[in-house]
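Novice: Sequence and computational prediction follow.
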Amino acid sequence: MSTLLKDRISEALLLAGLDQSELARRIGVSSVAVNGWCTGATKSIKGENLLKAAMHLNVHPIWLATGKGERSPHGQGNISTEPRPIRTFEDGDPLEEDEVEVARLTLKASAGGGRLQWEIDTKGTPNRFRKGWCNRKGFDPTKLVTIMADGDSMSPAVQDCASVTINTADVNARNGNVYAIDYQGQFYIKRIFMEADGSVRISSDNPDKIRHPDWHVNKGNGDALRILGRAVQVQNDI
């Protein structure tokens, strides 16, 4: 159970494919207010803001407020829903009219410069997404890629071996969002915070800061950090 509001908000934002500024716009509050929820400066959400946040994050308001119960908005109370059929597909099946295919990628270090390069995983099955989802989020499907997370540093939102979809068109860092980054030739999925002194704090969601400490990239060393794209969707195993 996510015991802190900031952990639940961060987890829900990532799963919903939203950033802080977009959630603020939809709720009708300031970005500062949402940032306070995400950083822990504000310990609770109440009233209308709670209900609006839960609706736009597609989570249950009780879970969002307290961490108790199920995250799904349909997982509590006496509301019953009919199960929806799950359509399976095999490799090579043609795309449906309302689907797009997103390549699954691996990473390799480039020769010489030490930079990382995307490489199509020819053995992996591409992900499929609804065109409507891409349109609602404002994503260009050709700019989306899927990679596999390695390790639990971003748990609970991103678990080990989770499939993470990255929007490679979104490379301008915004405070508190999760990005795929190349730092000194190493690949990470981390949450980024812009500090007042111009440095960038690279943070893990995992509360065990002994194993997963934050680190800073000083303003003068910014060339060592390259943002590859923002994490917009994650698929974890149950």
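Specialist: Nice, thanks for sending it over. Numbers count the residues shown, from 1 in each chain.

Novice: only C-alpha atoms for contact and neighbour calcs from this point on.
Specialist: Fine.

Novice: Can you list the buried residues in stretch 205-223?
Specialist: 205-206, 217 (16 or more other C-alpha atoms under 10 Å).

Novice: which among those gets closest to residue 185?
Specialist: residue 217 (14.1 Å; C-alpha to C-alpha).

Novice: My read is that the closest one contacts residue 197, right?
Specialist: No. The criterion here is C-alpha atoms under 8 Å, and residue 217 misses it with residue 197 at 10.9 Å.

Novice: also this one, for the comparison:
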Amino acid sequence: MDGVSYLNTLAERVEEAIKPHSIRAFASKIDVSEGTLRRILKGEDPKLSIIERIANEAQVNLLWLITGTESGVEDVESLHPVVKLDEFNDAFALVPGYHVSVSTGHGAFNDQTQVSRHLAFRKKWLEYKNLEKSKLAVVFAKGDSMEPTIHNNNTILVDLSDKKLSEGLIYVVRLGEELYAKRLQQYLDGSVRLISDNKEYVEQVVKPDEMEQLEIIGKVVWIGKDLT
């Protein structure tokens, strides 16, 4: 089905997968309430067991349904075998994504911040990078201050456990009420400079007597971006 792999959200992929059934009819087929399916179509994160039921009934690839990385709907299951939930769980970890923007604008990032989505990462890759799923978070970049490294709306994976300042690396930080993704550099006098890759932006300096305003949220360990 042309264009299926380019559906951006889980809700859009579910909507595509359940065609040509009505919401009520498909909900009955997978033994969930119509209201539950409607909430999923409006963007609510479902349980993995429900996603698996949707994939099995619609005969779509579970990995595609969750991440959008496979080619989508097939009429014959043997041409595009369904990935079972246990197989997916063995290979992938779901990292929570938060409706938080960094680089420009206001933002809050704490234990009460609501999870808006999940992004799947291969467990082998996380192990190779020595990253723990429980200490990771996905946020989103806004603005052009870190171009060409980070573009507007890029997805950013943050290691919340790594708050130790290593010169030149990119961190998500809170400065006052603002969230930024910046390179950090510490000077002998104790001041910290927030450096943008876009040279049109002037670096910000946090002086030693202003350090209580600066909080390192975590280190940026991966950036997801479109090539075009």
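Specialist: Yep, that arrived. Note that the structure is predicted; figures quoted are calculated from it, not measured.

Novice: rewinding a little: tabulate the buried residues of stretch 205-223 of structure 1 (CSV), appending distance to residue 97 of structure 1.
Specialist: As requested, the buried residues of stretch 205-223 of structure 1 are arranged in CSV below (distance: C-alpha to C-alpha, whole Å):
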residue, distance to residue 97 of structure 1
205, 37
206, 39
217, 45
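
Novice: buried stuff in stretch 193-204 of structure 1?
Specialist: 193-194, 199-204.

Novice: Quick check: the alignment partner in structure 2 of residue 204 of structure 1 vs residue 143 of structure 2, distance?
Specialist: Superposed on structure 2 with TM-score structural alignment, residue 204 of structure 1 falls opposite residue 196. The span separating residue 196 of structure 2 from residue 143 of structure 2 equals 11 Å under the rule C-alpha to C-alpha, to the nearest Å.

Novice: And for residue 101 of structure 2?
Specialist: Distance from residue 101 of structure 2 to residue 143 of structure 2, by C-alpha to C-alpha: 9 Å.

Novice: Just want to know which of those two has more residues nearby.
Specialist: Comparing residue 101 of structure 2 with residue 143 by neighbour count (other C-alpha atoms under 10 Å), the higher total belongs to residue 101, at 25 against 16.

Novice: Residue 218 of structure 2 is in what secondary structure piece?
Specialist: For residue 218 of structure 2, the host element (DSSP states H and E) is strand 214-224.

Novice: And the contacts of that strand?
Specialist: 150, 154-163, 169-176, 181, 206 (C-alpha atoms under 8 Å, 6 or more residues apart in numbering).

Novice: Could you pick out the buried ones from those residues?
Specialist: 150, 154-160, 162, 170-175, 181, 206.

Novice: Find the residue closest to residue 88 of structure 2 in space, skipping its chain neighbours.
Specialist: residue 63 (7.2 Å; C-alpha to C-alpha, 6 or more residues apart in numbering).

Novice: Look at the one you found and say how many residues are nearby.
Specialist: Residue 63 of structure 2: 23 neighbours (other C-alpha under 10 Å).

Novice: I'd like to know which elements the helix or strand harbouring it is packed against.
Specialist: Element membership for residue 63 of structure 2, per DSSP H and E: helix 62-67. For helix 62-67 of structure 2, the contact count by 3 or more C-alpha pairs under 8 Å, 6 or more residues apart in numbering; DSSP states H and E identifies helix 10-17, helix 48-58, helix 85-91, strand 115-122 as packing neighbours.

Novice: Point out the most buried one among those.
Specialist: Mean neighbour count, computed with mean count of other C-alpha atoms under 10 Å, is highest for helix 10-17 among the helices and strands packed on helix 62-67 of structure 2, reaching a mean of 21.
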